[in-house]
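A.B. asks: Please find the sequence and the predicted model below.
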Amino acid sequence: MEFVVLPDHPVADEVSARLPSRYRENTLHHHSGRPWLIGRWPAGAVVHAEAGGSKIVLLGSAHTTETVLTRQLETAGSLRELDAVAERTPGCFHLVASMNGMVRAQGSLSTARQLFHTSLSGATVVANRISVLSELRRLTLAEEHLAMSLLSYAPPWPLNERSVWREVDCAPFAHYLSLSPAGSVESVRWWSPPEPELPVDVAAHQFREGLLAAIAARADRSSVIGADLSGGMDSTSLCFLAARQDRPLVTIRRQPMDPTNPEATVASRAEAALSGAKHVLLDRASASMFYDSPDRDDLDVDGPPPFIATRSHIEDVARIMASHGVTRHIQGHGSDELAATGTTYVNAIAQHDLIGSLRSVRAIRAMRRWSLATTWRVIRAFPPYAEWLHRSADELLSGPSFESQVGWEPAPELPTWATREAAELVRETIRGSAAIDPRPLSPIPTQHEILRSVLLNGSSVRFASALGERFDVTFEAPFIDDRTVETALSVRLADRYVLGRTKPLLVTALRGIVPDYVFDRTAKGHFTMDTYVGRKHNLGKLREMCEESRLAAMGLIDRDSFRRSLSEIMPDAANINRLERTLACEAWLRSLPPEIGPPRP
């Protein structure tokens, strides 16, 4: 799905004339007759309503009908009053409206549905993909923001919503874009995080109903539902919810290389319980290895992707799902982050009620083997966000430490192969952001951390969908839908952690729908062995990328240092994510057209 949103301005006709025909499969018009929404999208991906001179479109997975949407549009006297549509409609979608010459355009809180905008002939043009905007004007790389993509975790807020293209801006978090007939744009906040005040039993009911509606939103748009069935608590729970829909269900799972991975046993039991579904197993003979295709040069121009190791696996899933008639594939991303009980959670409960939190603090301290000094660093008040951000700029090359993980976010860290020039670009960019005193996503650090992680998951889902669109498959993550996130954030802090229980909100919400053996397990699996084996198997491709490195040609990484880290027989575990980020940047730079890409090595 690719589209542009245009103001009721003469530039709309210019854009319509300049867009290549492949982007003009569908055109909707303002009441004035000018083009309003141009793009290509599947027929089942849109709900469209009109009332008088007002129009609204939801693009994506929205659990609503044209009748309901028309009624909501009729009662809205302004763009602001369309907040109710965004707040009450389950699913994940773009909302685009035209009303009295004004335009509202917004994506999802997670940015799984994101919007970008640029200026053209003095007016603002909005699109869901930068690749569309690149057809309308020349774009130039912002090297400082490209260097930020080398950070081991991700750029800190609010730098994570900066585009790597100087001419393109991203829609801010929790804001919609308002376009005037004069061509100007204004960002309007429409959502703020709730106060954490609901008991878990109350929130659990809302959470269950929200997840059921989120699954229904996907079922509305696909005659067959696809879903991951890894055996993990999150994806397995969604499979049991999906099985309650009046749609055929196809599940898929990857057999882990680690024979001790406990999730394979849970997945096998779940497959037997979901006897009405079709189950696909990617065994070691049929599954793509990690890093199978890092050197391909066919990524889009939006920006460096959040991952590259599992690209072939994602494409395998999309291809297989498409062969079974699936157009919406559900994943369990985001549930771990919604249940975050790390250092920011301990800090939040201690700051809220130190005496009342002592039992939980002691339990977490014992589990993580913190010293008294470490525990004190965790529970004391964090500095203001701008101060923390400025301080983190001085520690980019300090290496990982527990101290660096205590704060609003994991401290940004550059890999050892980053050059001094890259470090200086990143340092000055972070300091510049800190100087404008940015507000955190929430004044409560653990809420900020959750929302920050939701944004990271949203970018992963968006990239997976970009890969899946080649097979007409969209990847969906109900745990990061707007309504699901809001409910999770509303749970009382004291109810989020219960000694001996994992994810109390999810378990309370779905116990009875999901079998007990899914929730009562005590071990969690991972794919670390798959990562190491895939890296070793494809080391030749990775070394070739190093020798042909665009990042090295730009002076952002040291080729020799990068080569040494790649070639280590057993790379430092701390470097795995750093290698992934650097390789993702390399793969993306290789995909750029010569006229807008970096110099060739």
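C.D. replies: Nice, I can see it. Residues are numbered from 1 along each chain as shown.
A.B. asks: Please make it C-alpha for all contacts and neighbour counts, starting now.
C.D. replies: OK.
A.B. asks: all strands of the stretch 201-350 of the chain, in order?
C.D. replies: 225-228, 249-254, 278-282, 328-330 (DSSP state E, counting those that start in this stretch).
A.B. asks: Out of those strands, flag the one nearest M102.
C.D. replies: Across the strands of the stretch 201-350 of the chain, M102 has its closest neighbour in strand 328-330 (32.2 Å, C-alpha to C-alpha).
A.B. asks: Packing partners of the closest one?
C.D. replies: strand 225-228, strand 474-476 (3 or more C-alpha pairs under 8 Å, 6 or more residues apart in numbering; DSSP states H and E).
A.B. asks: And the closest residue to R328 other than its chain neighbours, how close does it get to A339?
C.D. replies: Spatial nearest neighbour of R328, excluding adjacent residues (C-alpha to C-alpha, 6 or more residues apart in numbering): T474 at 5.1 Å. According to C-alpha to C-alpha, to the nearest Å, T474 stands 25 Å off from A339.
A.B. asks: Just send the helices and strands packed on strand 328-330 back as a markdown table, with distance to S401 and mean neighbour count too.
C.D. replies: Conversion of these to a markdown table gives the following (distance: least, C-alpha to C-alpha, whole Å; neighbours: other C-alpha atoms under 10 Å):
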| stretch | distance to S401 | mean neighbour count |
| --- | --- | --- |
| strand 225-228 | 34 | 30 |
| strand 474-476 | 35 | 26 |
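A.B. asks: and the comparison structure, right after this:
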Amino acid sequence: MTAPGSGGGGAPGTGARTRRVRALVGEALADAVDVRTRAGGTVACDLSGGLDSTSITFLAARSDARVVASTWPSLDPLDEDVAWARRAAAHLPAVEHVVWPAERIPLVYENLLGVDDPMDEPTIGVMDRQRLLEDLAGLAGKGCRVRLTGIGGDHVAWCSEAHYHSVLRRRPLFAIRQLRAFRALFHWPLVPMVRTLADSRSYRAWLTDQAGRLRAPWGPAVAGALGWGTPPRLFDWVTPRALELARAALLEADAEPLGRTRGEHADLEPVLSCARIIRQWEQMSARAGLPVQSPFLDDRVIEACFSVRPEERVTPWRYKPVLTEAMRGIVPDDCLARTTKAQAALEASAGLRRHRGDLVELWEGSRLAELGLVDRRRLTELALRPDTPELRSAILYSTIGCEVWLRGQDTNRGATHATAR
């Protein structure tokens, strides 16, 4: 792995370069975990079996704290999380490993009508709030004082393929070889891929162009992967009034990218989006009595990961090479070998079916509809047809997040007035 200012640029290697990565990333992540475990006591760690949560668990296990590792099974019989979590736990005999009963799995969309947390902005984090709280209740009963997650690892230990828009102009032969492999891996169509790589619009120009395409069909995934990001789109339940408001906001925005290049922008935007969700979860969990913290989102960890060349952080040949090398010697090699990731799709689809009544009630009393921003009839219709192909992706999440937030504003405003009296 190449450190800032050094030569090279191929696949991660060994020797001095690998030691440099361990110093840059491994030490930063170890410090982030240590600051949360050095006080001792009992500490909970998520252990999904993925590389991110496994790394956090092994780092925590090196401390003097007692560690409880928590794993949720999946409704998907092909999901490998529990098997990989058990593999990791087998290397940690001093760690208590808890696999929660499958019948206790809170589904997505559960208890949306019961959300009463004071939130300062809408968040899709409410979709999994019940799962968060269910986990906390069991861990608090075991005496845990904090729960560490691997959330953020996907955003900092990997990076956007959009970096190759710039790499192509610096190292064309290398970039072409990598891009051909990415195309095979992700099944990117050739013509949209070439068109996106040739596109030299500024971020502001791209965003302005999107203002006229808010109802356009979704384009090929490669346009978002190698461009400025996923283009903004409005679904058919968003009203014409809301469409005009969104279009005006895009046209009036004094928009600047978060970084100098598409890749830098595409790296930072999801980190910020993830951190905003986690901030709300941290507030929810602290209110529930067991704070959640995510070491991967510490500033020093982000800076350490982003100081490694992007073409060495994202490669079609290896999965999360930066984190894998940083954890070498800390996490056993057989636990570093995983390249799959669970999707929780069955929990989402089952949640739609089980909680469609709650969704109907949510839309019947919709604050968004009262403001003229969504079509109440259309959303109710979708709630009554949870198996419709139109809901195969998480397209309801942002709308639900806004609706729950608005309802919470009414609830919290009423509570504040009652307290004042």
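C.D. replies: Everything's here; your move. Everything quoted here is computed from the prediction, not taken from an experiment.
A.B. asks: hang on, the earlier thing: most tightly packed of the strands of the stretch 201-350 of the first structure?
C.D. replies: strand 225-228 (a mean of 30; mean count of other C-alpha atoms under 10 Å).
A.B. asks: how about E96 of the second structure, what's its match in the first structure?
C.D. replies: When the first structure is aligned by TM-score structural alignment, E96 of the second structure is paired with K278.
A.B. asks: dump the residue contacts of N538 of the first structure.
C.D. replies: By C-alpha atoms under 8 Å, 6 or more residues apart in numbering, the contact list for N538 of the first structure reads 291-292.
A.B. asks: Aligned against the second structure, show me the partner of it.
C.D. replies: Match for N538 of the first structure (TM-score structural alignment): H355.
A.B. asks: Name the single longest helix found in the second structure.
C.D. replies: helix 262-288 (DSSP state H).
A.B. asks: Any idea how many residues pack against the equivalent of V308 of the second structure over in the first structure?
C.D. replies: Aligned by TM-score structural alignment, V308 of the second structure pairs with V491 of the first structure. Around V491 of the first structure there are 22 other residues, counting by other C-alpha atoms under 10 Å.
A.B. asks: what's the spacing between V491 of the first structure and K278 of the first structure?
C.D. replies: With C-alpha to C-alpha as the criterion, V491 of the first structure and K278 of the first structure are 36 Å apart.
A.B. asks: on that earlier part again, the residue nearest to R328 of the first structure against V326, yeah?
C.D. replies: No - with contact defined as C-alpha atoms under 8 Å, T474 of the first structure does not count as touching V326 (9.0 Å).
A.B. asks: tell me the contacts of the nearest residue to Y397 of the second structure once chain neighbours are set aside?
C.D. replies: Leaving aside its sequence neighbours, Y397 of the second structure sits nearest to I124 (C-alpha to C-alpha, 6+ apart; 5.7 Å). When contacts are counted by C-alpha under 8 Å, 6+ apart, I124 of the second structure touches 277, 397-398, 400-401.
A.B. asks: What is the aligned counterpart of I124 of the second structure in the first structure?
C.D. replies: In the first structure, I124 of the second structure lands on P306 (TM-score structural alignment).
A.B. asks: burial of the alignment partner in the second structure of S401 of the first structure, as a residue count?
C.D. replies: In the second structure, S401 of the first structure lines up with G219, judged by TM-score structural alignment. For G219 of the second structure, the tally of surrounding residues (other C-alpha under 10 Å) stands at 11.
A.B. asks: which residues sit in contact with the most centrally placed residue in the second structure?
C.D. replies: Closest to where the C-alpha atoms of the second structure average out (C-alpha atoms, centre = their mean) is C274, at 5.3 Å. C274 of the second structure makes contacts with G152, as judged by C-alpha under 8 Å, 6+ apart.
A.B. asks: What residue in the first structure is paired with it?
C.D. replies: Using TM-score structural alignment, C274 of the second structure lines up with N457 in the first structure.
A.B. asks: Count the neighbours of G512 of the first structure for me.
C.D. replies: Here the number of neighbours of G512 of the first structure (other C-alpha under 10 Å) works out to 9.
A.B. asks: Done for today, thanks.
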